[in-house]
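Engineer: sequence and predicted structure below; questions after.
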Amino acid sequence: MTVTIRTARTLTAVGAALTLVSPFLAWTWTARYPGNLTLNGYPGGSQLVTLVTGLLAVAFTTRHLAPGGAVRALRAASLAALTSTWITVGAIAVTLGGVVNIEPGGWLAAAGTALLAAGAHTLPDDTVDSPPPGRKLPRAVEIAVITAVFLAAMYILAYGITTESAEEFLAFLPAAGLGVKALSASGLAARLSRITARNRTATAIAAFAAALAFPFTQTGDQYTAIADNILVFAAVALGLNIVVGLVGLLDLGYVAFLGTGAYTAALVSGSTFSTLDIGPWPFWATALLGMAVSLVAGVLIGAPTLRLHGDYLAIVTLGFGEIFRITVNNLDGTSGPSLTNGPNGINSVPNVEILGFDLGEPHTVLGVEFGRFANYYLLLLAVIALIVFVYARAGDSRIGRAWIALREDEKAATAMGIEGFRYKLLAFGLGASLAGLAGTVMAHLQTNAVPDNYKFADTAPPNSAFLLAAVVLGGMGTISGPLVGAALLYLIPAKFEFFNQYQMMLFGLALIIMMRFRPEGLVPDRKHQLEFHDEEVARAEARRAAAEATA
């Protein structure tokens, strides 16, 4: 056994050394492969991913940084390095026409990560079922840790957004996922969760500050436009999370409320294509009107349908979403009254103007020129902050506790005096109004409101299917879950456009894999996590009891 452990440690050490050296050597001879992997002594492109995941693996070779168990964390980090490196090396061979295009640095990276992963998976497991919580740090230190973590997370997300090719993004995605798994297995994620729970205000400020830093790192609008669309998607997903995550209602037509807000804003925007001789209204008035109209729509559709349950409610909401799209498609003056211009929609929606600042014009902030999409990024951050505030306050209130009680057991909640229909209608209306707010910004951002933007399912978000998937994939009942889910579900189709005819198939396959191995979502609610993994928890309790009995 001693020889096996010594051999495993040797393999791990040699693999880690080769992994860290290889990014400083050329992986191919031509700059035709994205990221320019031809330089010696200067990592670039996907080599940076291999270097970072290699450093993460080296960090977990010691128990000091892994209170929950170093070996499982090391295994996950080694797999992150392995998958990223082998995807890149394989893509070099496929893209450039053969393995002859792989330079020695590429072969060294492939061999090093393979040895690292082999050694890590040979080591005996040292997982601790109940790692020590760790001593409480001074408040200033905890705030510094929170800030550093959010800045690092924003840098990683920005790297994913700004990858210039599908090959680079394909190497980045599994590395990021397995890297997060390594942090979770090490116990560091749990400790960070306890630190953020003790400093909620500082956590919110740090998250907002990290997001605010993104446009300052960009020199153009190409990637800021992607970030804008992610924020719109995330804002709507957060609103849907009130209905699905807190109350447990399956809404398959939620995108209609986004469309309601968008059409309302377009009609009063002063656009030359608007059929109403109204406007332009100030943005604050447009936002309030969009929220109010969406709220009325939510109440009108919710009042007769929320007495239904389960599949029946889902079918009715699906029908409502399709009715909305067909209705705005027919309000063209021929099939119905002239209101929405039918399939042509309302175009040339002017840019938002706030306090004399036209968001369509470039402005200089702290010496950095902000273009149109950077301006809208700041507006959308404010919208996200407002929605997060409303979600957090509602979820922690008496109303939020009633919603959760209805979600867990409606009959028991009703027996305890909670009026289910009234509370569900309140959630439906609140979620609809938040979607309407996001819709008002979306109409100005995209400069139009057309029926094709509000389908149940399409190859690109936002649509009802992707919105629901973002909530489930990210984690129902949490704030950060839908944000993470929305970012992933927008980026993956955007980066993998070459899979156009297979997008929905790959999307479905990814969801199946996700639901099989992590049904509680990427950022799960603690209660949901325990429900889905109760057998694992029971086994951990049994191991702990056996260890105590033996001692």
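Structural biologist: That came in fine, so what should we check first?

Engineer: going forward, measure contacts and count neighbours with C-alpha atoms only.
Structural biologist: Noted.

Engineer: how far away is residue 131 from residue 527?
Structural biologist: 19 Å (C-alpha to C-alpha, to the nearest Å).

Engineer: comparing the two, which residue is more hemmed in?
Structural biologist: residue 131 (15 against 10; other C-alpha atoms under 10 Å).

Engineer: mind checking what secondary structure the more buried one has?
Structural biologist: At residue 131, secondary structure determined by DSSP: H, G, I helix; E, B strand; the rest coil is coil.

Engineer: not counting its neighbours along the chain, what's nearest it?
Structural biologist: Counting by C-alpha to C-alpha, 6 or more residues apart in numbering, residue 68 is the residue found nearest to residue 131 once chain neighbours are left out, at 5.1 Å.

Engineer: where does the one you found land in three-state SS?
Structural biologist: coil.

Engineer: so who does it touch?
Structural biologist: 127-131, 185-188 (C-alpha atoms under 8 Å, 6 or more residues apart in numbering).

Engineer: ranking the residues you listed by neighbours, who comes first?
Structural biologist: Neighbour-wise, the contacts of residue 68 (other C-alpha under 10 Å) top out at residue 186, 28 neighbours.

Engineer: you'd agree it is up against residue 64?
Structural biologist: No: between residue 186 and residue 64 there is no contact under C-alpha atoms under 8 Å: 9.9 Å.

Engineer: please enumerate the helices of the stretch 1-150 of the chain.
Structural biologist: For the stretch 1-150 of the chain, applying DSSP state H, counting those that start in this stretch gives helices covering 2-21, 46-59, 70-96, 104-122, 139-162.

Engineer: buried ones in the fourth one?
Structural biologist: Just to be clear, that refers to helix 104-122. 105-122 (16 or more other C-alpha atoms under 10 Å).

Engineer: JSON lines please, covering the helices of the stretch 1-150 of the chain and showing distance to residue 414.
Structural biologist: Putting those into JSON lines (distance: least, C-alpha to C-alpha, whole Å) gives the following:
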{"stretch": "helix 2-21", "distance to residue 414": "58"}
{"stretch": "helix 46-59", "distance to residue 414": "50"}
{"stretch": "helix 70-96", "distance to residue 414": "45"}
{"stretch": "helix 104-122", "distance to residue 414": "51"}
{"stretch": "helix 139-162", "distance to residue 414": "41"}
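
Engineer: against that first model, consider the following:
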Amino acid sequence: MSTMTDTITPGPADRGPIPLPPAAARLLVPIGAVGTIASAFMSWTWTPDFPGNLTIYGYPAGLQILALVAGALTLLYGLSLWRVKGLDRLNPAGATSPVFLVALSAFTVCWFTGIAIAVDLGGLVNLDPGAWVAMAASALPVVGALALPHPAPGTGLRGYFTKPDQPRAGTRSGLVERAVITVGTALALVVFTYGIGINDDDSETFIGFLLVLVFASWGLIHAGLVDRYSALSARHKGFAATLAFVAAVIFPFTQSDDHNANIGVNILIFATVALGLNIVVGLTGLLDLGYVAFLGVGAYAAALVSGSEYSRFSGVHFPFWAAALTGMAASLVFGVLIGAPTLRLRGDYLAIVTLGFGEIFRIAVNNLDGDSGPDITRGPNGITQIPDLSIFGFHLGDQHQIAGFTLGRFANYLFLMLIVTAIVVLVFTRAADSRIGRSWIAIREDETAATAMGINGFRVKLIAFALGASLAGLAGTVMAHVNYSVNPQPYQFAGAAPPNSAFLLAAVVLGGMGTVSGPLLGASVLYLVPEKLQFLQNYELLAFGVALILLMRFRPEGIIANRRQKLEFHETGQLDVPAQTTLSDGATVTKAGA
């Protein structure tokens, strides 16, 4: 059977906004990419005061490395336009928009760096020749891409941001597909390690990293490579999940600073709680605005039985497994107690009640200080000096030498959280694929229809509420020991450092509701960006509000979309594509092999 591919006969309206011959346009892309790569080996400024020390010839550093990577990727896509053997697989459809978006990754990072040098150091005089070469060279691929045939005639510039149709992917042997998954996982580990390793006070480099990552990823999505990789991972789900876990285990060995391992621990805690919320919001469709309270219940329960001298029960010291069960049980009980009288409500009414529960929890633990109420939580002082965990004789608070690598305290807790996250992912996937999981999805889609089909809506929703609460309690158990203390401050709807209810909900929506990897990615982004961009900490709610508005406008199903919701949000109503279509300007689109 022949493969379905698009053959487009250009008409007048198919041409890009820049009038250049097609051969010249295709030539501009690799020429500009080579110039961008060369500029990375030149000096961009005369003073080392700019972050990254961009003053050395022949040795890229900081933002120059990012420009080098973006330029190399642009070169590959530029050569793919010439159908160079092997490179044409980077852009199977031969589309224009992937080339344009990848070119933007180099353009934005080079121009951002030039502008940042001028602003930070006080004028354009601080730019060395390398910066001027980078800015000029990186503009050439963008010009060339805009001179190529228009990807979606009649749509203007918007067409360059519209994902083109892709030819049907062929099948490879299982060994080759597993090798592709391995390479993709390794690249993801390298990208994450580089991003998390950027110094917290080097916001310019992290912004450049985000620019390259966003536009390059956007280009790969338009080229169809991300969809093909997702299909491979779906076919080899167990292998892909194992590789992801192995990559996470390798991560602490790549870090010389335990602070980065601390960021990793907090991301995993945040992500694990977001996965629990995903059961309630993503699978069942219940808007819970006080979910962070269940995290607090688990953390306080674990702190009370931790053996801390500031605990109300200081003589009680449970081992970790017993403390984890205690935290889960306490959160489960609260989930049932709160859910039983409230889950008969729907929509905004349920959201208001759960928001009230979150505030009641915070106020209650703040008042259980011996003055306003019983002395249980020590009020705003919290329970401090929670001892480190010791599991099977392995003390997580000590440094350990493994294969010549020194692993600090946070690296130890990172390994523990990896196990906890793996358990939560297993519970989520098994529950979602079970009979009860299908009932949750039915309730989410149409509770009235689901009830008419015999599903006990109240019981199903209560199970989801209780299971999500218990998973949050498990993460709270570890968080109490990682932070050495618990206090009421973090357990707010918004305003405090994550995790709080607003950020947890944003992680689920941003990453993709109803998926496993979506909340993990959403939590990583929402935690890492404020951590690296310190100047955003006072405006992070504004920044994330703008980000969510843009996301709802351009990708309402989230970064990693659930297939069912993706079809709902992008319903076209056209299942059959004609073999040949004639456009209004006379151009024809032919389906080869139809």
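Structural biologist: Noted; the coordinates are in hand. Please read these numbers as outputs of a predicted model, since none were measured by experiment.

Engineer: send over the TM-score of the superposed chains.
Structural biologist: Once superposed, the chains reach a TM-score of 0.96 (TM-score structural alignment, normalised by the length of structure 1), with 550 aligned residues with a C-alpha RMSD of 1.9 Å.

Engineer: show me the residue at the heart of structure 1, geometrically.
Structural biologist: residue 484 (1.7 Å; C-alpha atoms, centre = their mean).

Engineer: wouldn't it be in contact with residue 472 here?
Structural biologist: No: contact status for residue 484 of structure 1 versus residue 472: not in contact, 10.7 Å apart, counting by C-alpha under 8 Å.

Engineer: show me what contacts the equivalent of residue 105 of structure 1 over in structure 2?
Structural biologist: Here residue 105 of structure 1 is matched to residue 130 in structure 2, going by TM-score structural alignment. By C-alpha under 8 Å, 6+ apart, the contact set of residue 130 of structure 2 is 39-45.

Engineer: how about residue 257 of structure 1?
Structural biologist: 294, 297-298, 432-433, 435-436, 439.

Engineer: next: residue 390 of structure 2.
Structural biologist: Here residue 390 of structure 2 is in contact with 319-320, 396 (C-alpha under 8 Å, 6+ apart).

Engineer: contact partners for the counterpart of residue 343 of structure 2 in structure 1?
Structural biologist: Under the alignment (TM-score structural alignment), residue 343 of structure 2 pairs with residue 306 of structure 1. Residue 306 of structure 1 sits next to 313, 421, 424-425 when contact means C-alpha under 8 Å, 6+ apart.

Engineer: would a markdown table of the contacts of residue 257 of structure 1 with distance to residue 461 of structure 1 be doable?
Structural biologist: Compiled in a markdown table, the contacts of residue 257 of structure 1 are given as follows (distance: C-alpha to C-alpha, whole Å):
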| residue | distance to residue 461 of structure 1 |
| --- | --- |
| 294 | 20 |
| 297 | 22 |
| 298 | 21 |
| 432 | 18 |
| 433 | 20 |
| 435 | 14 |
| 436 | 16 |
| 439 | 14 |
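
Engineer: what subset of those residues is buried?
Structural biologist: The buried subset of these - by 16+ other C-alpha under 10 Å - is 294, 297-298, 432-433, 435-436, 439.

Engineer: what about the strands in structure 1?
Structural biologist: Assigned by DSSP state E, the strands in structure 1 fall at 346-347, 353-354, 357-358, 363-365, 368-370, 448-449.

Engineer: corresponding residues in structure 2 for the last one?
Structural biologist: Right, strand 448-449 of structure 1. Taking TM-score structural alignment, strand 448-449 of structure 1 hits residues 485-486 over in structure 2.

Engineer: likewise for the first one?
Structural biologist: Strand 346-347 of structure 1 falls opposite residues 383-384 of structure 2 when the two are matched by TM-score structural alignment.

Engineer: could you do the fifth one as well?
Structural biologist: In the comparison with structure 2, strand 368-370 of structure 1 aligns to the range 405-407 (TM-score structural alignment).

Engineer: buried residues of that stretch, list them for me.
Structural biologist: Quick answer for stretch 405-407 of structure 2 (16+ other C-alpha under 10 Å): residue 407.

Engineer: how about stretch 230-240 of structure 2?
Structural biologist: By neighbour count on 16+ other C-alpha under 10 Å, the buried set for stretch 230-240 of structure 2 is 230, 232-233, 240.

Engineer: what's the end-to-end length of that stretch?
Structural biologist: First-to-last residue span, stretch 230-240 of structure 2, C-alpha to C-alpha: 10 Å.

Engineer: and if you look at stretch 263-277 of structure 1?
Structural biologist: Terminal-residue distance, stretch 263-277 of structure 1 (C-alpha to C-alpha): 14 Å.

Engineer: chain center to it: distance?
Structural biologist: Relative to its chain's centre, stretch 263-277 of structure 1 lies at 32 Å (C-alpha atoms, centre = their mean, to the nearest Å).

Engineer: show me the contacts for residue 297 of structure 1.
Structural biologist: 257, 429, 432.

Engineer: out of those, which sit inside helices?
Structural biologist: When DSSP state H is applied, those are split such that 257, 429, 432 fall in helices.

Engineer: nearest to residue 94 of structure 1 among those?
Structural biologist: residue 257 (44.7 Å; C-alpha to C-alpha).

Engineer: map the closest one across to structure 2 for me.
Structural biologist: In structure 2, residue 257 of structure 1 lands on residue 294 (TM-score structural alignment).

Engineer: now swap in residue 474 of structure 1 and tell me
Structural biologist: In structure 2, residue 474 of structure 1 lands on residue 511 (TM-score structural alignment).

Engineer: so that match makes contact with residue 524?
Structural biologist: No: using C-alpha under 8 Å, residue 511 of structure 2 is not in contact with residue 524, being 9.4 Å away.

Engineer: for the two, indicate the residue with more neighbours.
Structural biologist: residue 511 (27 against 21).

Engineer: and the gap between the more buried one and residue 561 of structure 2?
Structural biologist: Counting by C-alpha to C-alpha, the gap from residue 511 of structure 2 to residue 561 of structure 2 is 8 Å.

Engineer: residue 362 of structure 2 too?
Structural biologist: For residue 362 of structure 2, the distance to residue 561 of structure 2 - C-alpha to C-alpha - is 33 Å.
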